[in-house]
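Trainee: fold the following, please.
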Amino acid sequence: SSATLLFLGGISLYGSMMLLPLWFQQVRGEDALGAGLLLVPQGLGALLARGLAGRYTDRLGARRVAVAAFALVAATTVPFAFVTAGTGEWLLLAALFVRGLALGAAMIAPMGAAYVGLERGEIPDASMITRLAQQLGGSVGIALIAVVLQHATAGAHSPDALAEGFGTAFRWATALTAVAVPLCLLLPGRPAPADGGAPATANGTAEAAEARTAAEA
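Mentor: I've put the predicted structure just below:
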């Protein structure tokens, strides 16, 4: 289940990351630098989430964190399915920041759950499988969303027509993210208390996954 969620997380992350800069450039008329700067809030949100996601996953369990994170990713993708060329930037920047927070947690929670109960010698294999699942999800997400976008924007030339085509692609991205929410229920729940009364953290698996993800990024 962790690998499947990371696969879907890769679709959510990379599929939308392909759409967002193109949307800012083609619909809003930004240049490449301007589009990149407008995506900074999402990166800041993801960076902030990595400092908290591992801690809360060990405390509350991967299931709760993943359900909340994937649901929030889907919710914060919805605004981009309905924005127009004249939508205010502050609304979009706020949505991107919250989306970054959710994406960071959505990657850390299932990755931490993938290491629960593993022997030390099994951890390298799990690391390879989780990373591969995420990268494959990214490839599939980009390919699928690109095909949807190509068909949705065929013959569109005005900003409003392009915005409608991009809205279709964002709706697909939202639906693909929403599919992950019920799958999150298959992840481990709240860790059982250890002998000392504190929640068991499986040797800090979520925090270790957080550090491993940051090192690989």
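Trainee: can we go C-alpha only for contacts and neighbour counts from here?
Mentor: Noted.
Trainee: distance-wise, check residue 120 relative to residue 133.
Mentor: Note on residue 120: its distance to residue 133, by C-alpha to C-alpha, to the nearest Å, is 21 Å.
Trainee: could you also give me the structure for this next sequence, so I can compare it with the first?
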Amino acid sequence: MTAPRPGTPALAADRIPGHVWRTAGVVVFGAVMGMLDTSLVTIGLRTIGTDLGAPLATVQWVASAYLLALGVSLTVCGWFARRVVVSRLWRGALAAFTLTSVACAFAPTAGWLIGTRVLQGLAAGLMIPAGQTILGQAAGPQRMGRVMGVVGIAVVGAPAIGPAVGGLMLAHWSWPWLFLINVPFGLVALALGWRYLPPTRGVPGRRLDVIGVVLAGGGVSAVVYGLSEIGSTGSVTALPVWLPVLLGLAGLAGFLLRAAGAEQPLLDVRLFGNPAFRAATSAGFFAGGAMFGGMVLLPLYFQVLHGTGLIRTGVDLLAYGLGGIVMLPLGGRLTDRFGGGRVAVLGNLAVAAAVLPLAFLPADANGVLLQLLLFAAGLATGVGAMPLVSSAYAAVRREQLPDATAIVNIMQRVGGAVAVALVAVILSRAAASGWAPVAGYHLAFAALAALSLTASAASIVLRGAQRRAQDRHPIA
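Mentor: Okay, the predicted model is just below:
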């Protein structure tokens, strides 16, 4: 019997060994820390600014600095994974994330807090793809969907519960606990990591391309920063928006030209020559945009349009996270059984079908109906976004996973930034035009549905690429 090739559906009977599940459980701790930390800190910005005596324009850098630093370290994670044991890289990044969380909690000034958030973002940018690399190498392509489905629970569930957890913490404790909550997660994950993570090693020998780091890391960070400034300026033509985006795109173009001709590039962009990987990452760009855009839009929808408080908003969003948690394991099994392309086509169509009704509901829509739609959107996300990530990783060879995980995460972050910027532009233009408050949210939800439809269309291309790969390497 010939083994299935990367990018092809696996045998349903292929059982996952216990050590792979243990590895997944350990890595999930780190994923929960990274995703929960973002939503918790965003909620606490106003409280942090008041306590440290800093204006909102300054304290917003607590969130922005983290994202920019994460964009830089994502580009060098593949190189680090080749220089050291990948599990050692993950443990080191996790330890750094935990220590910088403590430093953030005891920051005496806003400037100190912003600086420690930069260090925390650098650690997170190494920890997240390193964990995914460990999982991908342990699971193999035939089991990628089921294993990544477990990790996806953190990706969808942690941000969904973040507002409720953050609101409760701020109601009873001070803001440093938003960072100190990472400490028990980090200590448990480190202990489990020493015990259970396999000693997986990448391919050593590459020298660090410093110019590539500047072009790629600076380019990604500049694009994300410029797009995020749309939310504060309300315009795509403002200098703080278009100049960073233009410089970032120029940097990324320079990096692509440099990497295409390099024998040992910082990131192997030649992976885009793989049709299945190219289609999966392209579809993931739009699916990630719809998911991250929704995570920003939904809290605003409840807080601004419905006038609900912080804790109540968090409770209202639990239905979305619960739907994802319920469906993600099943989505992983379906991905391994039928292929990520086929599952993602239907999953992203389902996301659009669940989100689109929100573009027509009145401002006083029935609360039960809203909860049902959010639960349905969570269910659909479980079979829409993660199969694309699984397909991208399954399409490459084992030694290519460090580059693949970095590229997938970069595409998701940029896609999320584009979607968030789109939401910000729509809402600000609607307010400036004197529309009814609900009209801007209607248009924003319609835009997210359109992103999901685009992801579904791109997933059709992925399905075709996977089918051709299967035809070239059939199971005898």
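Trainee: quick one: which of residue 120 and residue 133 of the first structure has more around it?
Mentor: With neighbours defined as other C-alpha atoms under 10 Å, residue 120 of the first structure and residue 133 compare such that residue 133 has more, 20 against 8.
Trainee: what's the counterpart of the more buried one in the second structure?
Mentor: When the second structure is aligned by TM-score structural alignment, residue 133 of the first structure is paired with residue 411.
Trainee: its match: which element?
Mentor: helix 401-432 (DSSP states H and E).
Trainee: helices and strands around that helix, which ones?
Mentor: helix 61-83, helix 110-139, helix 210-228, helix 230-233, helix 275-300, helix 386-394, helix 437-472 (3 or more C-alpha pairs under 8 Å, 6 or more residues apart in numbering; DSSP states H and E).
Trainee: could you check the angle that helix makes with helix 386-394?
Mentor: 150 degrees (axes from the mean of the first three to the mean of the last three C-alpha atoms, to 10 degrees).
Trainee: mean deviation of helix 401-432 of the second structure from the first structure?
Mentor: Using mean C-alpha distance after the TM-score superposition for the first structure, helix 401-432 of the second structure ends up 1.0 Å from its aligned counterpart in the first structure, as a mean over the superposed pairs.
Trainee: list the buried residues in that helix.
Mentor: 401-428, 430 (16 or more other C-alpha atoms under 10 Å).
Trainee: just stretch 318-336 of the second structure next, same as before
Mentor: 318-336.
Trainee: so that stretch aligns onto which residues of the first structure?
Mentor: Counting by TM-score structural alignment, stretch 318-336 of the second structure corresponds to 40-58 in the first structure.
Trainee: likewise for stretch 286-296 of the second structure?
Mentor: Mapped onto the first structure using TM-score structural alignment, stretch 286-296 of the second structure covers residues 8-18.
Trainee: which parts of the matching stretch are buried?
Mentor: 8, 9, 10, 11, 12, 13, 14, 15, 16, 17, 18.
Trainee: look up the closest residue to the fifth one, ignoring the ones flanking it.
Mentor: This means residue 12 of the first structure. Among residues not flanking residue 12 of the first structure along the chain, residue 177 sits closest, at 5.8 Å (C-alpha to C-alpha, 6 or more residues apart in numbering).
Trainee: which residue in the second structure lines up with that neighbour?
Mentor: By TM-score structural alignment, residue 177 of the first structure lines up with residue 452.
Trainee: got it, and residue 98 of the first structure?
Mentor: Per TM-score structural alignment, residue 98 of the first structure is aligned with residue 376.
Trainee: for the helix or strand that match falls within, name the packing helices and strands.
Mentor: Using DSSP H and E, residue 376 of the second structure maps to helix 367-382. In terms of contacts (3+ C-alpha pairs under 8 Å, 6+ apart), helix 367-382 of the second structure is packed against helix 318-338, helix 340-355.
Trainee: how much does the longest one deviate in direction from helix 275-300?
Mentor: Right, the one you point to is helix 318-338 of the second structure. Using the same axes, to 10 degrees: helix 318-338 of the second structure against helix 275-300 is 170 degrees.
Trainee: average gap between helix 318-338 of the second structure and the first structure?
Mentor: Helix 318-338 of the second structure sits 1.0 Å off on average (mean C-alpha distance after the TM-score superposition for the first structure).
Trainee: what residues does that helix touch?
Mentor: With C-alpha atoms under 8 Å, 6 or more residues apart in numbering as the test, helix 318-338 of the second structure has contacts from 9-12, 142-150, 152-153, 156-161, 340, 343, 371-372, 374-383, 386-387, 390.
Trainee: ok, now with 7 Å
Mentor: Helix 318-338 of the second structure has contacts (C-alpha atoms under 7 Å, 6 or more residues apart in numbering) with 9-12, 142-150, 152-153, 156-157, 160-161, 343, 371, 374-379, 381-383, 387.
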